[in-house]
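>>> predicted structure and sequence below. I'll ask about it afterward.
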Amino acid sequence: MPPAPTLPRAVRPDGRLRLVIFDCDGVLVDSEGPSCRVVAQELRRIGLHYDDDAAVHRFAGRALTLIKTEAEAETGRALPDDWVAMVQDRLVELMRAEARAIDGAHGMLTAVVGLDLPVRVGSNSSIAEMDVKFARTGLDRFVADRIHSARDMGCPKPDPGVYLHAAETEGVAPDECLVLEDSDTGALAARAAGMACVLLRPLHLPAPEWPGLYRIAHLSEFAPLLEAILAEQGGNTP
């Protein structure tokens, strides 16, 4: 019989939680719907008939480079070399005007910082896009200079590279990190990085299951969960 998987140290009573890493879209910034509608518009231009609701289901959490590859396979023709950059520019301008914080994001980040836990962001969005999102929503005061882009690194999730880079930059081990995600793609990236993960998703919706994966339905539940983990570990002391 194979041995049971070992929980990451971030959530073990005998371990230590040393870093919280947030996804951006759908976790801190309410941008998945507007962004996916822009992608749907651009795909309709090349003959792929995604309506806006179908696009949200299909593309939420996915990198533009992967969407481009799938669209080319589906249509049988190459998209322009600058397609990703063009869509990215549209998204930056859209978020400059429409980005909104997820309900409870400001209070949650205030509470997490109050637990003396360092925070970072790892996202499939570009740095340029995250900059305008966080500036418009006022979340930049929590995450300024602590954001990492899987897109800009060339390793979009579910590749774990952006999360491993965030941990390395902070100087902590991957299994001492906990990631807050909303998509299966992002949760798989966290798992591949060897990190614990909390999935923000209504509890009636399906989700993957593995050791070290938690579920919450609202951001107000996140800081109390971290506080409980820290209490089991004897507090957040060196």
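Looks like it came in fine.

>>> can we go C-alpha only for contacts and neighbour counts from here?
Will do.

>>> so where's the longest helix in the protein?
helix 83-98 (DSSP state H).

>>> check which helices and strands the host helix or strand of residue 189 is in contact with.
Per DSSP states H and E: residue 189 is located in helix 184-192. Other helices and strands packing on helix 184-192, by 3 or more C-alpha pairs under 8 Å, 6 or more residues apart in numbering; DSSP states H and E, are strand 196-200.

>>> which other helices and strands contact the strand it packs on?
In terms of contacts (3+ C-alpha pairs under 8 Å, 6+ apart), strand 196-200 is packed against strand 177-181, helix 184-192, strand 213-216.

>>> just those: most buried one?
Ranked by mean neighbour count, those are led by strand 177-181 with a mean of 28 (mean count of other C-alpha atoms under 10 Å).

>>> so residue 117: helix, strand or coil?
What DSSP: H, G, I helix; E, B strand; the rest coil gives for residue 117 is coil.

>>> over to the one 3 residues further on?
Look at residue 120: counting by three-state DSSP, its state is strand.

>>> can you name the residues that contact it?
Residue 120 is in contact with 19, 20, 21, 22, 143, 146, 147, 148, 166, counting by C-alpha atoms under 8 Å, 6 or more residues apart in numbering.

>>> which among the residues you listed count as buried?
19, 20, 21, 22, 143, 146, 147, 148, 166 (16 or more other C-alpha atoms under 10 Å).

>>> can you give me the helices in this protein?
Remark: helices assigned in the chain by DSSP H are 32-45, 52-59, 64-75, 83-98, 105-114, 127-137, 140-143, 150-153, 161-170, 184-192, 222-232.

>>> for comparison:
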Amino acid sequence: MQAVSDDTRACLEKDNAMTVAPAHATDIPAAIREDGSLKLVIFDCDGVLVDGEHLSTAKMAEEARHHGWDLSNEEAHKIFTGGELVKIGERIGRETGKEMPADWDMMMQDRIVKMMETEAETIDGAHEMLQSVHDLGLPIRIGSNSSGAEMEAKFSSTGLDELLEEERIHSGRDLDMPKPRPDLYLHAAELEGVGPEHCIVLEDSDTGAEAARRAGMACVLLRDLDKPAPSWPGLLRIGHLSEFPQILRQILDAQTSDRPIAA
């Protein structure tokens, strides 16, 4: 596990362990500072808990080709990942010169929900990771651009609904708070009754990480460490979900330790 940027001091490699940001690193959110407190964990859905993004973007690529845009599934995944259906429909219309149906986003949403009812799969280690976070005693909320109906299909078909409470699942689409706007994450923190600086977000996309940054929250980016990523204070990186509970445990241990805070 490694930091995106050494100068953030949010996460340093030291004998394969994380060093929590010291007290004087005031540009780091309090959630991961040793003199701060971590009070809420917020998860994205696609790419973090459920491997549904490739399925969704492949369906959109199919639709783009139907309207005359010669777009491969791989290209569609790069272009559409993390995007809003309305804006994706507008992009297909611009590229093809065709007027998309007014209800295209709703039509695509229905198709995606039906697909997720049978084809959704979890990200490797998702069940174990969520259970470990529960065991740490940290409250959990979900903040995703997916609709509530889509997340319900994904979580029920994968069994993740046994570890997640419906009232703690928040949809950027349904609430009209799409990322990269910070509103969805700020909404989740407000409902929990905690300040954004005391939250940590687990994301896989630049769009989601940007939403966390704008919200003033710490963020852990789940992404292969050999792939490029943004860089800002408070952004950490992991390559596998199994690393996330370890990070949280180290943060909590540092924040509850009786040892003197570093000057």
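That came through, no problem. Here the structure is a predicted model, which means the values were calculated and not measured.

>>> what's the TM-score here?
The TM-score (TM-score structural alignment, normalised by the length of the first structure) is 0.94; 232 aligned residues with a C-alpha RMSD of 1.2 Å.

>>> reformat the contacts of residue 120 of the first structure as a markdown table; add distance to residue 188 of the first structure.
Output for the contacts of residue 120 of the first structure, formatted as a markdown table (distance: C-alpha to C-alpha, whole Å):
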| residue | distance to residue 188 of the first structure |
| --- | --- |
| 19 | 18 |
| 20 | 16 |
| 21 | 14 |
| 22 | 14 |
| 143 | 23 |
| 146 | 22 |
| 147 | 19 |
| 148 | 17 |
| 166 | 16 |
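
>>> which one of these is nearest residue 125 of the first structure?
residue 148 (8.9 Å; C-alpha to C-alpha).

>>> skip the chain neighbours and tell me the closest residue to the corresponding residue of the second structure for the closest one.
Aligned counterpart of residue 148 of the first structure in the second structure: residue 170 (TM-score structural alignment). Distances taken as C-alpha to C-alpha, 6 or more residues apart in numbering put residue 143 closest to residue 170 of the second structure, at 5.0 Å, once the chain neighbours are dropped.

>>> neighbours of the one you found, how many?
Residue 143 of the second structure: 26 surrounding residues under other C-alpha atoms under 10 Å.

>>> counterpart of it over in the first structure?
By TM-score structural alignment, residue 143 of the second structure lines up with residue 122.

>>> is it true that that match touches residue 147?
Yes - using C-alpha atoms under 8 Å as the test, residue 122 of the first structure is close enough to residue 147 to be in contact (6.2 Å).

>>> test my guess that the match of residue 148 of the first structure contacts residue 184.
Yes - assessed by C-alpha under 8 Å, residue 170 of the second structure is found in contact with residue 184 at 7.4 Å.

>>> list residues touching both of the two?
In contact with both residue 170 of the second structure and residue 184: 143, 144, using C-alpha under 8 Å, 6+ apart.

>>> contact partners for the equivalent of residue 175 of the first structure over in the second structure?
If you follow residue 175 of the first structure across to the second structure using TM-score structural alignment, you land on residue 197. Shown in contact with residue 197 of the second structure (C-alpha under 8 Å, 6+ apart): 29, 30, 31, 216, 217, 218.

>>> what's in contact with stretch 55-71 of the first structure?
Contact with stretch 55-71 of the first structure is made by 25, 32-33, 36-37, 39-40, 43, 48, 79, 83-84, 124-125, 151, 156-157, 183, 185-186, as judged by C-alpha under 8 Å, 6+ apart.

>>> redo that, cut-off 7 Å
Outside stretch 55-71 of the first structure, the residues that touch it by C-alpha atoms under 7 Å, 6 or more residues apart in numbering are 32, 33, 36, 37, 40, 84, 124, 151, 156, 183, 185, 186.

>>> show me the contacts for residue 67 of the second structure.
Contacts for residue 67 of the second structure (C-alpha under 7 Å, 6+ apart) come out as residue 96.

>>> of all the residues in stretch 53-65 of the first structure, which ones are buried?
Neighbour-count burial for stretch 53-65 of the first structure, with 16+ other C-alpha under 10 Å as criterion, is recorded at 55, 56, 59, 60, 61, 62, 63, 64, 65.

>>> find me the equivalent region of it in the second structure.
By TM-score structural alignment, stretch 53-65 of the first structure lines up with residues 74-86 in the second structure.

>>> straight-line length of that stretch, end to end?
With C-alpha to C-alpha, to the nearest Å as the measure, stretch 74-86 of the second structure spans 20 Å from end to end.

>>> and what of stretch 112-129 of the second structure?
Stretch 112-129 of the second structure has an end-to-end distance of 26 Å (criterion: C-alpha to C-alpha).

>>> which residue numbers in the first structure does it align to?
Residue span in the first structure matched to stretch 112-129 of the second structure, by TM-score structural alignment: 91-108.
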